[in-house]
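K.L.:
starting from these lines, generate the structure:
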Amino acid sequence: MSHMFWGAISFNQTLNNWKISKVNDLSFVFADSGFNQPLGKWDTSNVKDLNYTFAGAKKFNQNLNKWNVSKAENFNSTFKNAISFNKPLNDWDVSGAKICPHMFKNASNFNQTLKKWNVSKVEKAEQMFANAKNFNQNLSSWKIAKDAKVDEIFMNSKLATKPPKWFFEIDRTKGVYRNYQEVFLDKVYLKEAIPFSLRYYKIYGTCKEVVKLVHVGQSVICPNLFMMMKG
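P.N.:
This next block holds a predicted model:
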C-alpha cells in the first residue's frame, strides 16, 4: 500500500472497512493528500513502516488511538506537516519504535499526551516535535536511551525552554544544544557543545572553565548557563 494515495489532493472517500491485516508498509499512503475520513477500524497489527504515512495531509484529523502499531519500527515523519491533526495517540504501543525523527514536525495543532509511550528502543528522534508550536505535554515518564539522537527535538515548541529531565542526560557531544533559541540550563554538561555554540549563541553565566574548554575541549559542568541566539 506504500504511496497509494500520495498527492491525491481531491481524494476523500471512506476506507474504514478495508481489510489490511497482512499489510506491513503504510509509508506515504496519505502523504500530501486531501484525505480526512475515519480509519479506526484498520487492523494495523503487522505494519512495520509508518514512514510519512500522513505527512503533509493537511486536512487529516481522525482518531487512530486504537491502532495496533506494536510491530512498527519506523515512525519517521508520520505526521509531519499534518497541521490539522490533534487526536489522541497515547494508547499506541510504540515499544518497537527505533526511528522517529520529524514525527510531529510542523504539526502545529498537535497537543495530546504521550506519557504512556515506551520509547526505550528509539535511536533517532531528531526534530521530533520541531515547530509543533502548541505541543506542551509532560514527557518526564519517557525512558530514552542516553545515546539516542535528539538534535533539535523540541525546537520552536513550548518544551524548548522547559524540556524534560531526561533531555539533560543525553550524550552532550551530538550537538543537541541546537534545540535552543533562548534557554536557561542548570548543570549543563559541556564538551563539544561550547565551540559549536559560540558560532550561533551569545553565552552568559557562571562557568569559569568556558575559555579553557574552547581551547582544549575538556568536559566540565556549568551551572546556570544562559545562551541566546545571535542576531
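K.L.:
contacts and neighbour counts: CA atoms only from here.
P.N.:
Fine.
K.L.:
and stretch 60-77, how far out from the chain's middle?
P.N.:
In this view, stretch 60-77 has its centroid 14 Å away from the chain centroid, taken as Cα atoms, centre = their mean, to the nearest Å.
K.L.:
could you pull out the strands for this structure?
P.N.:
In chain order, the chain shows strands spanning 182-185, 188-190, 201-204, 220-222, 225-229, with DSSP state E as the criterion.
K.L.:
among the ones you listed, show me which one is buried the most.
P.N.:
strand 188-190 (a mean of 20; mean count of other Cα atoms under 10 Å).
K.L.:
coming back round to it: tabulate the strands of the chain (CSV), appending distance to Val122.
P.N.:
Formatted as CSV, the strands of the chain follow (distance: least, Cα to Cα, whole Å):
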stretch, distance to Val122
strand 182-185, 25
strand 188-190, 22
strand 201-204, 29
strand 220-222, 27
strand 225-229, 28
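K.L.:
ok, which of these comes nearest Leu139?
P.N.:
When those are ranked by distance to Leu139, counting by Cα to Cα, first place goes to strand 182-185 at 17.9 Å.
K.L.:
packing partners of that closest one?
P.N.:
The criterion is 3 or more Cα pairs under 8 Å, 6 or more residues apart in numbering; DSSP states H and E, and the helices and strands that strand 182-185 contacts are strand 225-229.
K.L.:
just checking, Phe75 touches Ala55?
P.N.:
No: using Cα atoms under 8 Å as the test, Phe75 is too far from Ala55 to be in contact (10.8 Å).
K.L.:
those two: who's more crowded?
P.N.:
Ranked by neighbour count (other Cα atoms under 10 Å), Phe75 and Ala55 place Ala55 first, with 30 against 26.
K.L.:
closest to the centroid, which residue in the protein?
P.N.:
Residue closest to the mean C-alpha point of the chain, counted by Cα atoms, centre = their mean, is Met128 at 1.5 Å.
K.L.:
out of everything not next to it in sequence, what's closest to that residue?
P.N.:
Using Cα to Cα, 6 or more residues apart in numbering and skipping residues adjacent in sequence, the residue nearest Met128 is His102, 4.2 Å away.
K.L.:
kindly report the same for Glu152.
P.N.:
The spatial neighbour of Glu152 that comes closest, neighbours along the chain excluded (Cα to Cα, 6+ apart), is Asn179 at 3.9 Å.
K.L.:
show me what contacts the one you found?
P.N.:
Asn179 is in contact with 151-155, 160, counting by Cα atoms under 8 Å, 6 or more residues apart in numbering.
K.L.:
how about this one, so we can line them up?
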Amino acid sequence: SDDDDISCWNTAGITNMDRAFWSYSYGGLKLFNDPLECWNVGQVTSMNLMFFNKKKFNQPIGSWDVSQVKDMEDMFSDSESFNQPLDSWDVSQVENMRLMFYYADVFNQSIGSWNVSQVTDMYNMFKSAYVFNQSIGSWNVSQVTDMRQMIYNALSFNQPLDTWDVSKVKTMSRMFRDSPSFNQCLSTWAEKTSDTVNTFGMF
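P.N.:
I've put the predicted structure just below:
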C-alpha cells in the first residue's frame, strides 16, 4: 500500500533489482518517493529499469555501493524529478548504460569522474535529458560500440568530447540530433573512427 515503509528493508542479500518498483509505475502509483539511502545494494549486479517512470522520485542514493552492478539500462528513464548527486558511485563494472537517463527531465549532476571503461552500450543514454550539461569529456569510452542517439534532443548539452576514444564505436546514428546547444569540434574523431561507422543523421 501507499503507507508501506520500505526505507529500512534489509536488502543485503539481493543481487537483482530489475524493475524493483515496477508495480508502482502504473495504477496511479507513480508518486513513489520513499527514502532508500540506507539500502544495502552491495551485492546487486543489475538495476535495469529500477526507477523507470518514477515521476516524483528524488531521494539521495549517492552513498549506495554499486560496485558490483553490470547493468544500469533504463535505470532513471522517465524519472522526471530525479536530480541527486551520483558522482561518488563506483560504476567500474557496468557494461550497459543504454537509456540510463532517457527523459530524465531535470537531471544535471556531475558524473564526469565515473569510470565507464567497461561500458559497451550508451544507446539513448541522455536522449531528451533536457537540462543535462555536465562535463563527461574525460570518460574512457574505448569499449563502447553503440552511441546511437546518445545525446539526441539533449537541449542544453554543450561539452567537449574531442578526446574520446571512439575507435570501437560501430554506430553514431542520430547521436546529436535535435541538440541545438551542441557546438563542439569533433575533428579528432575522424582519425579514430572506423571507415564503416554508421553516422546517419548524426547531427
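K.L.:
thinking again about what came up before, counterpart of the residue nearest to Glu152 of structure 1 in structure 2?
P.N.:
By TM-score structural alignment, Asn179 of structure 1 lines up with Met202 in structure 2.
K.L.:
check Phe54 of structure 1 too.
P.N.:
Under the alignment (TM-score structural alignment), Phe54 of structure 1 pairs with Phe76 of structure 2.
K.L.:
residues near that match, how many?
P.N.:
28.
K.L.:
do the same with the one 5 residues further on
P.N.:
Other residues within reach of Ser81 of structure 2, judged by other Cα under 10 Å, total 18.
K.L.:
residue contacts, the closest residue to it other than its chain neighbours?
P.N.:
Nearest in space to Ser81 of structure 2, with sequence neighbours left out and distances taken as Cα to Cα, 6+ apart, is Lys56 at 5.3 Å. Contacts of Lys56 of structure 2 were listed using Cα under 8 Å, 6+ apart, and they are 30-33, 79-82.
K.L.:
still on that earlier bit, shouldn't the residue nearest to Met128 of structure 1 be in contact with Phe129?
P.N.:
Yes: counting by Cα under 8 Å, His102 of structure 1 sits close enough to Phe129 to count as a contact (6.6 Å).
K.L.:
so between the two, which is more surrounded?
P.N.:
Under the criterion of other Cα under 10 Å, the comparison of His102 of structure 1 against Phe129 puts Phe129 first, with 30 against 27.
K.L.:
what is the aligned counterpart of Thr145 of structure 2 in structure 1?
P.N.:
Using TM-score structural alignment, the equivalent of Thr145 of structure 2 in structure 1 is Glu123.
K.L.:
returning to what we had before: overlap between the contacts of Asn179 of structure 1 and structure 2?
P.N.:
Mapped onto structure 2 and checked by both residues aligned by TM-score structural alignment, their matches' Cα atoms under 8 Å, the contacts of Asn179 of structure 1 keep the contacts 151-155.
K.L.:
show me which of those residues are buried.
P.N.:
Neighbour-count burial (16 or more other Cα atoms under 10 Å) is assigned, among the kept ones among the contacts of Asn179 of structure 1, to 151-155.
K.L.:
returning to that earlier point: contacting residues around the match of Phe54 of structure 1?
P.N.:
Counting by Cα under 8 Å, 6+ apart, Phe76 of structure 2 makes contact with 49-53, 82, 100-102, 104.
K.L.:
redo that, cut-off 10 Å
P.N.:
Counting by Cα atoms under 10 Å, 6 or more residues apart in numbering, Phe76 of structure 2 touches 47-55, 57, 82, 99-104, 107, 125.
K.L.:
over to Met175 of structure 2?
P.N.:
With contacts taken as Cα under 10 Å, 6+ apart, Met175 of structure 2 has the following neighbours: 123-124, 126-127, 146-153, 199-203.
K.L.:
run the last query once more with 7 Å
P.N.:
Applying Cα atoms under 7 Å, 6 or more residues apart in numbering, we find Met175 of structure 2 in contact with 147-152, 202-203.
K.L.:
Ser135 of structure 2 now?
P.N.:
For Ser135 of structure 2, the residues meeting the contact criterion (Cα under 7 Å, 6+ apart) are 112, 159.
K.L.:
what do we get in structure 1 for it?
P.N.:
Taking TM-score structural alignment for the superposition, Ser135 of structure 2 sits opposite Thr113 in structure 1.
K.L.:
which non-adjacent residue is nearest Tyr201 of structure 1?
P.N.:
With Cα to Cα, 6+ apart as the criterion, Tyr201 of structure 1 has its nearest non-adjacent residue at 4.5 Å, and that residue is Met229.
K.L.:
sorry, that was for Val119 of structure 2
P.N.:
Sequence neighbours aside, Glu95 is the residue nearest to Val119 of structure 2 in space, at 3.8 Å (criterion: Cα to Cα, 6+ apart).
K.L.:
counterpart of the one you found in structure 1?
P.N.:
Here Glu95 of structure 2 is matched to Glu73 in structure 1, going by TM-score structural alignment.
K.L.:
shouldn't that match be in contact with Gly96?
P.N.:
Yes: using Cα atoms under 7 Å as the test, Glu73 of structure 1 is close enough to Gly96 to be in contact (5.4 Å).
K.L.:
so between these two, which is more surrounded?
P.N.:
Glu73 (21 against 18).
K.L.:
OK, contacts around Ala31 of structure 1?
P.N.:
Contacts of Ala31 of structure 1 (Cα under 7 Å, 6+ apart): 6-7, 52-57.
K.L.:
checking these against structure 2: which ones persist?
P.N.:
Among these, the ones whose aligned partners also touch in structure 2 (both residues aligned by TM-score structural alignment, their matches' Cα atoms under 7 Å) are 52-57.
K.L.:
okay, those in TSV with distance to Val214 of structure 1 next?
P.N.:
Formatted as TSV, these follow (distance: Cα to Cα, whole Å):
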residue	distance to Val214 of structure 1
Tyr52	40
Thr53	43
Phe54	43
Ala55	40
Gly56	42
Ala57	45
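K.L.:
kind regards, and thank you for your time.
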